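Colleague: I'll drop the sequence and a predicted model, then ask my questions.
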Amino acid sequence: MIVILKNSPNKAQLETLISWLQEKGVIVHSITGANQTILGLVGDTAKLDIDLIAALDIVDDVKRVQEPYKNANRKFHPEDTIVKVGNTQIGGGTLSLMAGPCSVESEEQIIEVAKAVKASGATMLRGGAFKPRTSPYAFQGMGADGLELLKLARQETGLPIVSELMDISQIPLFEDVDVIQVGARNMQNFNLLRELGTLRKPVMIKRGLCATYEEWLMSAEYVMAGGNDQVILCERGIRTFETYTRNTLDLAAIPVLKTLTHLPIVIDPSHATGKSALVDPLSCGAVATGADGLIIEVHNNPACALCDGPQSLKPDVFDKLAKKLFSLHGLMKQVED
């Protein structure tokens, strides 16, 4: 349920209303926007008398929210959420580029790539330390040592780091990671999501291979229900009958989610296609469709990469793409304005 208040509500009346609602066993989230204040009510709201609340002097309107996701719902939070990461942000009209190798392989590799992507305009460094692989015989990542190398690269470049966490037991290792990534396979690992809800750190949730929009948003809801509202959604392709590409990138997710939720949306064109030649056009499509950012795999020597070399861009190719994307983003903002 949401309670829309009249402009400049009486402070004493507002505090009384919130206290009364809390006494009814309802969690109250107060959202103050540029033009209005909204109270988002989470819990068993069936016992609340809508007519009684609507009759209060400070209340403009009361609506029940039918969707099962509440905190992630745009009805609860009309204005876009901006996720602050170090000295940069995701959302709020900016274009965020997260770039780096699928897997951290060595100190020399990660620092070289980090310097290259920063010079091209990347705002964050992505790199896998723990790698979920389909085959138990494939490279599983450097683990904790990989995280330490990412921190060295951050020290060298100033770029915030983004890396995937696979298990609750790894949370202490990620204390100094700027953005925790939840992979597609863990999107519905609800115990993990609950624990991440207790943190006050940005969490980026990748869409599961067969997940609907609502299921994806419910995963975000698990994190937000724990008190962590710094959530980013990442579309990385879904599984369809098509086998030419690794997955099928769902660009329709951008305008759909912009309607359903206030959370920022990032696109991963690398995992979506598995082919480096397709990263450029799909990245442009994502920017044109309104994505808040992209997460792109960049490797200094893709042919020798220990993981996902065929979908990785060389630094010079990424540099040309980044210039194109920033130009396109600027053009789109001009058209919108």
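Modeller: Yep, it's here.
Colleague: C-alpha only now, for contacts and for neighbours.
Modeller: OK.
Colleague: and the strands in the chain?
Modeller: For the chain, applying DSSP state E gives strands covering 2-5, 27-32, 37-42, 59-63, 83-85, 88-90, 96-100, 124-126, 161-164, 179-182, 203-206, 231-235, 265-267, 293-297.
Colleague: so which of the ones you listed is the most surrounded?
Modeller: Mean neighbours per residue, mean count of other Cα atoms under 10 Å, is largest over the strands of the chain for strand 124-126, with a mean of 30.
Colleague: among the strands of the chain, which is nearest Gln311?
Modeller: Gln311 lies closest, by Cα to Cα, to one member of those: strand 293-297, at 7.1 Å.
Colleague: what's the angle from the closest one to strand 231-235?
Modeller: Here the directions of strand 293-297 and strand 231-235 differ by 60 degrees (axes from the mean of the first three to the mean of the last three Cα atoms, to 10 degrees).
Colleague: what's in contact with strand 293-297?
Modeller: For strand 293-297, the surrounding residues in contact (Cα atoms under 8 Å, 6 or more residues apart in numbering) are 90-91, 94-102, 126, 265-270, 283, 287, 311-313.
Colleague: that older thread, now the strands of the chain in TSV, with distance to Ile53?
Modeller: Below are the strands of the chain laid out as TSV (distance: least, Cα to Cα, whole Å):
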stretch	distance to Ile53
strand 2-5	8
strand 27-32	14
strand 37-42	12
strand 59-63	7
strand 83-85	33
strand 88-90	36
strand 96-100	42
strand 124-126	45
strand 161-164	44
strand 179-182	39
strand 203-206	35
strand 231-235	31
strand 265-267	35
strand 293-297	40
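Colleague: and these: which comes nearest Tyr213?
Modeller: With respect to Tyr213, and counting by Cα to Cα, the nearest of the strands of the chain is strand 231-235 at 10.1 Å.
Colleague: my guess is Thr198 contacts Asn228, does it?
Modeller: Yes: applying Cα atoms under 8 Å, one finds Thr198 in contact with Asn228, separated by 6.4 Å.
Colleague: name the nearest residue to Gln188, ignoring sequence neighbours.
Modeller: Spatial nearest neighbour of Gln188, chain neighbours left out: Ser219 (6.3 Å); criterion: Cα to Cα, 6 or more residues apart in numbering.
Colleague: alright, now check it against this:
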Amino acid sequence: MQIDQLNTWRKDSKKPFVMAGPCSAESEEQLFETSKALYESGISVLRAGVWKPRTRPNTFEGIGVDALKWIQNIKQELGPDVQFGVEVATPQHVEESLKHGIDILWVGARTSVNPFAVQDIADSLKGVDVPVLIKNPINPDLALWIGAIERIYQAGIKKVGAIHRGFSSHKKSKFRNIPSWQIPLELKREIPEMPLICDPSHIAGNSDFIYDISQKAMDLNYDGLIIESHRDPKNAWSDAKQQVTPAHLTEILSQLKVRDPKSDNKDFNSHLTELREKIDQVDHDIFNILSERMHLVEEIGQYKKENNVTVFQVNRWNEILKTRAEWAHELGLNEEFMADLFTLIHDASIRRQTQIMNQEEVVENA
């Protein structure tokens, strides 16, 4: 994919691209006041929810086309350098948005999870030159995300970007959507030229966490941020907890540290190479130890088979979880990370022992 860099939106390489605005356009006055405050703080790429896909019916689902007319008026009022982005979920949304001069479109998480819906949007975009951003699907499926990006790209859209807004999960978390940072980073590895934008509002679900998530995105070399901002978040009609005032957003952005992806300092690069070589050696040792562990797992599996004992014993698994958590604590390691790691190791051990249990004995002819 030869994707055009959307980083041309940046006016300063030391600052991230930022798109901001209310979750929902509620009234022309609300949208204008919020947009004006954001614009005066230096943000010229604005967002507004026009159509809102909600979990349940009979809730506020957006103003619709009338909000697009408000956006047209606001762009005329604020000036020619103002751009607006909106979410589209159907070909009709695309048609109306383009008719009303919307500059940027994005495909939401509840749409990107459905290839049929994405293809309908892609077909409606053929022959159009407009930047399109694709949010990750609600479930942690990298292939589905890439597939949505490819469908939009194959429609002839060259300015394509990805938005990381986190993933739904059954796990308890302080976040609304679990970040699962490794998934967008893997997307970046597979499509290096893809501009990657973080949506800390939807990851957080709480304005208290927006700075920390934004800073982590910058530390991971993301290209930009899309943040929900409202003139009066407490009285917002949707997602009130995760929106910030324009003044609060200005404060958050002023505190962000945007670091360089590399350094020209020879001493730094030399020492970094030395440390990475040490990590490579430690990783090699880890692989050797895991190989040794798996050999022991196979030996145990064969022994269980010979003695007609089940593969899984819950008491042993509880013992492993307890002792490994204690070891992690003693060594200053993150206990949640170590629990996740040993769950993966345990799952692989169960699969291997199950294979051994179900292998048929080879009977040699005398």
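Modeller: Yep, that arrived. Please read these numbers as outputs of a predicted model, since none were measured by experiment.
Colleague: before we move on, back to that, neighbour count winner among Thr198 and Asn228 of the first structure?
Modeller: Remark: of Thr198 of the first structure and Asn228, Asn228 carries more neighbours, 21 against 14, as counted by other Cα atoms under 10 Å.
Colleague: burial count for the nearest residue to Leu78 of the second structure once chain neighbours are set aside?
Modeller: The shortest distance from Leu78 of the second structure to any non-neighbouring residue, by Cα to Cα, 6+ apart, is to Lys36 (7.1 Å). For Lys36 of the second structure, the count of nearby residues is 19 (other Cα under 10 Å).
Colleague: quick check: the residue opposite Lys36 of the second structure in the first structure once aligned vs Leu125 of the first structure, distance?
Modeller: Using TM-score structural alignment, the partner of Lys36 of the second structure in the first structure is Lys115. Remark: distance between Lys115 of the first structure and Leu125 of the first structure (Cα to Cα, to the nearest Å) = 10 Å.
Colleague: just tell me what Ser270 of the first structure corresponds to in the second structure.
Modeller: Using TM-score structural alignment, Ser270 of the first structure lines up with Ser201 in the second structure.
Colleague: again but with Gly127 of the first structure, I slipped
Modeller: If you follow Gly127 of the first structure across to the second structure using TM-score structural alignment, you land on Ala48.
Colleague: next up, the contacts around that match.
Modeller: Counting by Cα under 8 Å, 6+ apart, Ala48 of the second structure makes contact with Gly21, Pro22, Cys23, Ser24, Ala25, Leu31, Phe84, Gly85, Val86.
Colleague: 7 Å instead?
Modeller: By Cα atoms under 7 Å, 6 or more residues apart in numbering, the contact list for Ala48 of the second structure reads Gly21, Pro22, Cys23, Ser24, Ala25, Gly85, Val86.
Colleague: what does the first one align to in the first structure?
Modeller: Taking TM-score structural alignment, Gly21 of the second structure has Gly100 as its aligned residue in the first structure.
Colleague: its match is in contact with Arg126, isn't it?
Modeller: Yes: between Gly100 of the first structure and Arg126 there is a contact at 4.8 Å, judged by Cα atoms under 7 Å.
Colleague: ok, Pro202 of the first structure - contacts?
Modeller: Residues in contact with Pro202 of the first structure (Cα under 7 Å, 6+ apart) are Val179, Ile180, Gln230, Val231.
Colleague: and with 8 Å instead?
Modeller: Contacts of Pro202 of the first structure (Cα under 8 Å, 6+ apart): Val83, Lys84, Val85, Asp178, Val179, Ile180, Asn228, Gln230, Val231, Ile232.
Colleague: could you pull out the helices for the stretch 151-300 of the first structure?
Modeller: For the stretch 151-300 of the first structure, the helices defined by DSSP state H, counting those that start in this stretch cover 190-197, 213-225, 253-260, 269-273, 279-289.
Colleague: output the contacting helices and strands for the shortest one.
Modeller: I take that to be helix 269-273 of the first structure. Contacts defined by 3 or more Cα pairs under 8 Å, 6 or more residues apart in numbering; DSSP states H and E place helix 269-273 of the first structure against helix 279-289, strand 293-297.
Colleague: which parts of that helix are buried?
Modeller: Neighbour counts over helix 269-273 of the first structure (16 or more other Cα atoms under 10 Å) mark Pro269, Ser270, His271, Ala272, Thr273 as buried.
Colleague: corresponding residue for Thr111 of the second structure in the first structure?
Modeller: Per TM-score structural alignment, Thr111 of the second structure is aligned with Asn186.
Colleague: repeat that for Glu299 of the second structure.
Modeller: When the first structure is aligned by TM-score structural alignment, no residue sits opposite Glu299 of the second structure.
Colleague: residue contacts, the counterpart of Leu249 of the second structure in the first structure?
Modeller: In the first structure, Leu249 of the second structure lines up with Phe318, judged by TM-score structural alignment. Residues in contact with Phe318 of the first structure (Cα under 8 Å, 6+ apart) are Val117, Ser120, Val298.
Colleague: which bit of the first structure covers stretch 224-232 of the second structure?
Modeller: Under TM-score structural alignment, stretch 224-232 of the second structure corresponds to residues 293-301 of the first structure.
Colleague: err, stretch 146-159 of the second structure, not the other one
Modeller: Counting by TM-score structural alignment, stretch 146-159 of the second structure lines up with residues 217-230 of the first structure.
Colleague: and the matching stretch, how far out from the chain's middle?
Modeller: Distance of stretch 217-230 of the first structure from its chain centroid, counting by Cα atoms, centre = their mean, to the nearest Å, is 11 Å.
Colleague: what do you get for stretch 292-308 of the second structure?
Modeller: Relative to the chain's own centre, stretch 292-308 of the second structure is displaced by 40 Å; criterion: Cα atoms, centre = their mean.
Colleague: and if you look at stretch 170-180 of the first structure?
Modeller: Mean-position distance between stretch 170-180 of the first structure and its chain equals 16 Å (Cα atoms, centre = their mean).
Colleague: what number of residues lie near the aligned residue in the first structure for Asn177 of the second structure?
Modeller: Here Asn177 of the second structure is matched to Asn247 in the first structure, going by TM-score structural alignment. Neighbourhood size, Asn247 of the first structure [other Cα under 10 Å]: 21.
Colleague: ok, Asn247 of the first structure touching Ser270?
Modeller: No: using Cα under 8 Å, Asn247 of the first structure and Ser270 do not qualify as a contacting pair, with a distance of 9.8 Å.
Colleague: thanks a lot, see you next time.
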